[in-house]
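Peer 1: Next comes the sequence, and after it the predicted model I'd like to discuss.
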Amino acid sequence: MAGHAGLTTHVLDTARGRPAAGVRVELFAVEGGERRRVAGAVTNADGRTDAPLIERGSLTPGTFELTFHVAPYFEGFEAAPAVPFLDLVTLRFTVSDASGHYHVPLVMTPWSYSTYRGS
């Protein structure tokens, strides 16, 4: 797996059954209760960022947060509530093996979300 090491994400819209394009994503490193922004991107037509959030060889052990700006994505979706239920979705996770690949996707609807460590 060392050839794939790094940190990537993608966003899937299960309410409409498609990748979520145009979602702003921010990555923060968390140390001692302080957050430091590491990277930011917007998802492409495939719901992925064009480049890894952390490139292969640059990942270090530690705690990270991925923040997904989901409210703007669901604006104008007729099935979504007029006042968004979800605004920012923040996922906090720990990287223990920096030689591994960490893929942290977000699967979402206007009312719910799920995540997992992907490959």
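Peer 2: Noted; the coordinates are in hand. Residues are numbered from 1 along each chain as shown.

Peer 1: Could you use CA atoms for every contact and neighbour count after this?
Peer 2: Fine.

Peer 1: Can you measure across stretch 35-51, start residue to end residue?
Peer 2: 22 Å (Cα to Cα, to the nearest Å).

Peer 1: wait, isn't Leu12 in contact with Ala20?
Peer 2: Yes - at 5.2 Å, Leu12 counts as touching Ala20 under the criterion of Cα atoms under 8 Å.

Peer 1: Mind listing the shared neighbours of the two?
Peer 2: Shared contacts of Leu12 and Ala20, defined by Cα atoms under 8 Å, 6 or more residues apart in numbering, are found at Gly47.

Peer 1: Presented hereafter is structure B, for comparison with structure A:
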Amino acid sequence: MSSLSTHVLDTALGRPAARVPVRLYDGDVIRATGATDDDGRIAELAPELAAGTYRLWFDVATYAKETGQDFFFPEVSVTFTVAGERHYHVPLLLSPFAFSTYRGS
């Protein structure tokens, strides 16, 4: 089995994005939910993931409202594939008019 973590950074403010609601979907089924901690992390969103395709959904609108910012993208969905047994880390970099993600370590 594989595991999953995530990390959200607010590049406009230059700090971790705390309290961002996150959901992990397996198809249309919510597999896990959480919110980033004060360091912008969810260290163990899913401790056991089988091989397959999943989607991380980040509630940017809630975070924007809490921090008094306006974001063009109210939500971000990242679809990724788990293949092989290992740890998967999916970081998200946010700014008001853009976002970026990559396969972390």
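Peer 2: The structure has been received and is ready for your questions. Because the structure is a prediction, the values reported are computed rather than measured.

Peer 1: re the thing from before, more crowded one of Leu12 and Ala20 of the first structure?
Peer 2: Ala20 (24 against 21; other Cα atoms under 10 Å).

Peer 1: Specify the local secondary structure of the aligned partner of Val76 of the second structure in the first structure.
Peer 2: Applying TM-score structural alignment, one finds that Val76 of the second structure aligns to Val89 in the first structure. Following DSSP: H, G, I helix; E, B strand; the rest coil, Val89 of the first structure is assigned to strand.

Peer 1: mind listing what Val89 of the first structure touches?
Peer 2: Applying Cα under 8 Å, 6+ apart, the residues contacting Val89 of the first structure are Thr67, Phe68, His69, Val70.

Peer 1: Now which residue in the second structure aligns to the last one?
Peer 2: Residue correspondence, TM-score structural alignment: Val70 of the first structure in this structure matches Val60 in the second structure.

Peer 1: State the pair within the contacts of Val89 of the first structure that is farthest apart.
Peer 2: The most widely separated members of those, counting by Cα to Cα, are Thr67 and Val70 (9.1 Å).

Peer 1: who touches both of these two?
Peer 2: Leu88, Val89.

Peer 1: In terms of neighbours, single out the busier of these two.
Peer 2: More crowded of Thr67 of the first structure and Val70, by other Cα under 10 Å: Val70, with 23 against 17.

Peer 1: What residues does that one make contact with?
Peer 2: Contacts of Val70 of the first structure by Cα under 8 Å, 6+ apart are Val23, Arg24, Leu86, Asp87, Leu88, Val89.

Peer 1: how close does it sit to Tyr113 of the first structure?
Peer 2: Distance from Val70 of the first structure to Tyr113 of the first structure, by Cα to Cα: 10 Å.

Peer 1: next one: Gly100 of the first structure
Peer 2: Noted for Gly100 of the first structure: a distance of 25 Å to Tyr113 of the first structure, by Cα to Cα.
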